[in-house]
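S.K.: Requesting a structural model of the entry that follows:
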Amino acid sequence: MISRRELLKDASFLLAAAGAAQPVLSWAATQYDVPTIPGKDGMILRSFRFLDVEMPMEFLNSWITPVPHFFVRNHMHEPSTVDAAEWRLSVTGEVEKPFTLSLADLGKVESHTVINTLECAGNGRAFQHPSVPGIQWQRGAVGTARFSGPRLRDLLQRAGVKTAGKHVMFRGLDEVPGKVPPFIRSIPIQKAMDTDTLVATQMNGAPLEKHHGFPARALVPGWIGAASCKWLTEIKILDKEFDGNFMKPGYRFPNQPVAPGGSVNPDDAHPVTGLNVKSVIASPADDSKAKRGVVPIRGAAWAGEADIAKVDVSTDAGATWSPARLAADHAKYAWRLWSYSWEAAKSGEYTILSRAADTQGRSQPETAAWNPSGYLYNAIDQVKIHVEA
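M.R.: Below you'll find the predicted structure:
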């Protein structure tokens, strides 16, 4: 029999819903003593060791994702405590005038707001075949929020970046266990200087919560979530890409197609940066039932630094396609919600597909490019439903 300890270590869990006001979710399981994560009721717990929490598709019902429904991805332990009064952010490296800011100092710098869809690079990894190691995210390691804070560019200009400065490194306050390498990432100076790249201190109009990087995090819009370092404490300008585990071999994508199950030399791979074009079906749920008549189909689509041009839906496993309606809410870097009303005239088993295309000419493929880390999965989404008379 599997012990609770083993379950907590190896399985995915559903976070306990607190209070009678919580909805009964279609996937809810009550047979386990599930740990409660404050502020994340009803979410799916993918890992308890470093706290990785996924949003169920039933919560994808608004353009802006409420913070309690926003996924959490940690590579290390979260800081046990963060004292806002003692916290400092240093800007060093290839600069003329290094400096350090308190949270109060940072609050005096002009703030900018960016609505951004943040997605873990491994979102969808569970659908890769053959399977690959890592957190087995399905569809919900993604969310859209309003992030606010100073432009990173303003801090770099204050420091005076030298001509040798080519990359900007982020170090957070993650608590590193044992001999695990620290989670440190860098981005090219060009992206760091973009007017929408932030040192974010607010999320959806409120100070960042601890799970999302309080008191400050990097926000690198349109790129994978790993670029947006949480609990930011050091910004260092380097003369080249940071040389560390989470830049190489981690978070790299093969330069050439890889046969499923094959291996890749990190030297023949490049850093994962921008997000792919992708859509997901939020409703109806996979393996659900519906009555004959109008069946509402809805979901979301995003494309990183590009805009969504269209979403098509098929209700006959891809034999025919029809355009979905894109919702009015729209912003650079943010997903578009979409919907389609399907007239299910006959009972039976159906496969519903969604396929997005973007303004760069990219379209969701039938099969995602396989890679040993399961990054950037974006195959045409599908759910199977049974229509009853």
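
S.K.: drop to CA atoms for contacts and neighbour counts, all remaining ones
M.R.: Fine.

S.K.: Quick one: residues contacting P249.
M.R.: Residues in contact with P249 (Cα atoms under 8 Å, 6 or more residues apart in numbering) are P266.

S.K.: hey, where'd the helices end up in the chain?
M.R.: 4-10, 103-107, 152-159, 189-192 (DSSP state H).

S.K.: Please state the offset of the longest one from the chain centre?
M.R.: So the one you mean is helix 152-159. 26 Å (Cα atoms, centre = their mean, to the nearest Å).

S.K.: Could you name the helices and strands sitting against it?
M.R.: strand 88-93, strand 198-200 (3 or more Cα pairs under 8 Å, 6 or more residues apart in numbering; DSSP states H and E).

S.K.: I'd like to know how many residues surround the nearest residue to P254 once chain neighbours are set aside.
M.R.: Excluding its sequence neighbours, the residue lying closest to P254 (Cα to Cα, 6 or more residues apart in numbering) is A269, at 4.2 Å. By the criterion of other Cα atoms under 10 Å, A269 has 16 neighbours.

S.K.: I figured A269 was touching F253, is that so?
M.R.: Yes. In this structure, A269 is within contact of F253 by Cα atoms under 8 Å, at 5.1 Å.

S.K.: if I pick the residue most central in space within the chain, what's in contact with it?
M.R.: In the chain, the centroid-proximal residue (Cα atoms, centre = their mean) is E119; its distance is 1.8 Å. E119 makes contact with 141-143, 223-225, 275, according to Cα under 8 Å, 6+ apart.

S.K.: before we go on, could you also do this sequence so I can check it against the first one:
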Amino acid sequence: MQSFLSQSPSLGHSEAPHAFVDSSFEDSSISSVKPEDIYDNRSSSLATSVSFEPPQVHHKTEFPQPFLPPSECQPERVCPPLPSFFPPVPINGTPTSVAPADIKTPDGWIKRNPDLVRLTGKHPFNTEAPLTPLFDAGFLTPAHLHVVRNHGAVPMVDKTRLRNWKIRVHGLVNHECEFSLQDLKDKFQVVTLPVTIVCAGNRRKEQNMIRQSLGFSWGAAGVSTALWTGVYLSDILDYVKPIPRKAKYVIFEGADDLPNGPYGTSQKISLASRRDQGMLIAWAMNGLPLEPDHGFPVRVVIPGQIGGRMVKWLTRIEISDQESQHYVFSEPSLVQIFNMAGIDNKVLPMQLSPEQARSEEKWWYDPNAIVKPEHGSMLDIPSEAHTQFFTCRGYAYSGGGRRITRVEISLDGGNTWELADIEYPEDMYRQYCHEDPIYGTLDLTERDTCFCWCFWRYEIPHWRLADASSIAVRAMDEGLSIQPRDMYLNATSMMNNWWFRVSISKSQYADGGFQVRFEHPTLPAARAGGWMERMKAAGMDILNPSFGDSGSSMLAKKTPTRAAEVSMKNPKVSRQITVEEVKGQTRRNPGFSLSKADEVLGLPIGQHVFIRLRKKGTGEMIQRAYTPISKEDSSGVIDVLVKVYFPNVGYPDGGKMTMAMQELFVGDEVEMKGPFGSFEWKGRGKASWKGKERTVKEVGMVNYADLSSAGENDGRSRDKAWIVYGNKTEEDILLRDELDEMCKMHGEERIRVYYTVSNPKKGWAFGTGRISREMLKEHLPVASCDRMVLACGPEGMISEVVRGGLAGLGWDIEESVVVF
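M.R.: Here you go, the predicted model:
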């Protein structure tokens, strides 16, 4: 998990983890597609269903035309547009000429962005973008800024080689076969997913400042996000039918020509065969053909894992009982050794030195994870800067599909932390399902995993910057993994994700103002600069950095003087209420703060909101409708009334939503959407239902007690409310005190409440048992065109008692009975 800090006074980017045998397989002609169809499929792009059960009908799709990298053909091409409710497609800056650094290399034919930061000299091509342009590009990264990790020369794929390109799928399968790109498109559902790709060596330069590792010096921009179009790997596996109990791994191999054979990795088949893992065989990036550096014509994309697992220029998929045995030797000056047994770019134990790692091969069989974080700008702070703010922004991400749940900022070396605002553009793809002839199906509506980076921002008053000597940022994901304070040194310098810190140096003007300079830890590759280099040259301990006078070494700190404790207890009260007593109460009245304190709720009476939250522990996303009890004109907060259904014999897990709410703490966030509902009470005898205005003099309520519609306090309304309210016990009656108070205030001529409980106590003065037709007849008004009944409850009660009972009493169910 990573968070990264980027500073600028204004917002710059765009807001911004048994197959069956199908006899029809033998009748399918996999190699019957004409090679030229790859280049012009406008007249023959009919998609057929994969031989699954039942067959799926897919929308017609086509390859982006011409199907060649934009840098080789029509560099002015723009990404195909998407609806405005999605994040904007990136703006391309496709190179039009070969960069001078590439001219005399094996890649002298590739047109590349000359502004990319080269990390391994001229060849092989391993680059990251300058951090600010990468961040300012927004959620989706254009190809010319996307991170690149190559181990050797890029395979040259001309039109002839493209026409004959096949992906061989073989090994422990019932049906070995070869697929052309046209086969993939025609036989399987074409989909597009947003995926963040990151190198496991991201931010390695910081560890190399401590000691030189086996890897080259990545900066903070070894991460990028794009829309990847292709087909699910799981669909291909379902097609070829891996042999049960024998097939354990899926091995990928590319077409790159390396000294010790092609690059290859593997995945467990238990993961690769799951659609929700989002593993793709992809041929397009942001709606355009892949660039050579990104795997043209086809590559593997594996969300939530490091980029080293994603084989480019894919030619072979093998189903095996063991992990990949591919080896890669790259970076001639370092002779890195990577065992590609399913895990690329290992994190080695802290005590292991680079020299041991080179000589003791056993260490290269340990598993790994992911990492990530830029430098120097100025800010003038005038002497009178009490109302001015500075916007800190950055990005954060985690691995394995886990969502970033909080990003925290510290201005005092980590003594105290404050929450930043998080924006998840990936969520915009969860709202709508979109079909497109190029992108295919773009649909995350049923997927809760997060495979992309998010953005965060935090407003810092100028006067606090003038007092601070550093800014630190850390992130936490939904698995409660949090970025550590200290660096984890290892031989490969993988997964460097300690707090990202920015040093603040200040100079004061004659008028009392300040000029503030921000300094990041390092600059990528061999570029000089950063506070780590400066502190190291001064002989300081950069593993325990101390920033200025107000900085902290994080080892010894002056303990602040604590104020005398103020007792909030009444000394005359000795009884203690236990946690169990509080938890045993079924009534909850949670309040949720809106985004702004002065934001008016504006929720019409009788309408509801959807509340969505992720259950702690399982990560399951749950959504339910609730009718708030806040007034329509209340501002800054929305209150709901929740009855908690605790686990019992009949329902061992209790109520799914209410138990999830029970786990919320102050400061947790939920999602809300609304208003929804076809009924609106406008007051003083006026209501709207199903788009029609109604005059209503009396309202009957069954298990529905909206106080605002039950009785108004302006003294001029003469509306009447008749309420029949059923519960299991007297203690279960929600809002009883409020209802009784309203009855006293307005009298029985305006409000009548009849309670009934299934398990009454001795002396209970109201009804006993469940709500019945007889209760409705006795305690609701007689049917009339100027009367309505509002009802809420379990389906059995609604269908049998309410609808059936009221119909027998002469009520027009379709026109006068509203069920919530």
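
S.K.: circling back to that earlier point, tell me the contacts of the residue nearest to P254 of structure 1?
M.R.: 252-256.

S.K.: Tabulate the contacts of E119 of structure 1 (JSON lines), appending distance to V311 of structure 1 and neighbour count.
M.R.: JSON lines is the format used below for these (distance: Cα to Cα, whole Å; neighbours: other Cα atoms under 10 Å):
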{"residue": "A141", "distance to V311 of structure 1": "20", "neighbour count": "25"}
{"residue": "V142", "distance to V311 of structure 1": "18", "neighbour count": "24"}
{"residue": "G143", "distance to V311 of structure 1": "18", "neighbour count": "25"}
{"residue": "W223", "distance to V311 of structure 1": "21", "neighbour count": "25"}
{"residue": "I224", "distance to V311 of structure 1": "22", "neighbour count": "25"}
{"residue": "G225", "distance to V311 of structure 1": "24", "neighbour count": "24"}
{"residue": "L275", "distance to V311 of structure 1": "17", "neighbour count": "26"}
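
S.K.: Reformat these as a markdown table; add distance to S102 of structure 1.
M.R.: Shown next, in a markdown table, are the contacts of E119 of structure 1 (distance: Cα to Cα, whole Å):
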| residue | distance to S102 of structure 1 |
| --- | --- |
| A141 | 31 |
| V142 | 30 |
| G143 | 29 |
| W223 | 27 |
| I224 | 28 |
| G225 | 25 |
| L275 | 32 |
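
S.K.: Which of those lies at the shortest distance from S80 of structure 1?
M.R.: G225 (21.9 Å; Cα to Cα).

S.K.: Quick one: the strands in the stretch 51-200 of structure 2, in order.
M.R.: Per DSSP state E, counting those that start in this stretch, the stretch 51-200 of structure 2 carries strands over the ranges 117-118, 126-128, 148-149, 167-171, 177-179, 190-198.

S.K.: As TSV, those strands with distance to W689 of structure 2 would be great.
M.R.: TSV is the format used below for the strands of the stretch 51-200 of structure 2 (distance: least, Cα to Cα, whole Å):
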stretch	distance to W689 of structure 2
strand 117-118	62
strand 126-128	58
strand 148-149	58
strand 167-171	59
strand 177-179	57
strand 190-198	40
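
S.K.: just these: most buried one?
M.R.: strand 190-198 (a mean of 26; mean count of other Cα atoms under 10 Å).

S.K.: what range in structure 1 matches it?
M.R.: Using TM-score structural alignment, strand 190-198 of structure 2 lines up with residues 111-119 of structure 1.

S.K.: Also stretch 789-805 of structure 2?
M.R.: By TM-score structural alignment, stretch 789-805 of structure 2 lines up with nothing in structure 1.
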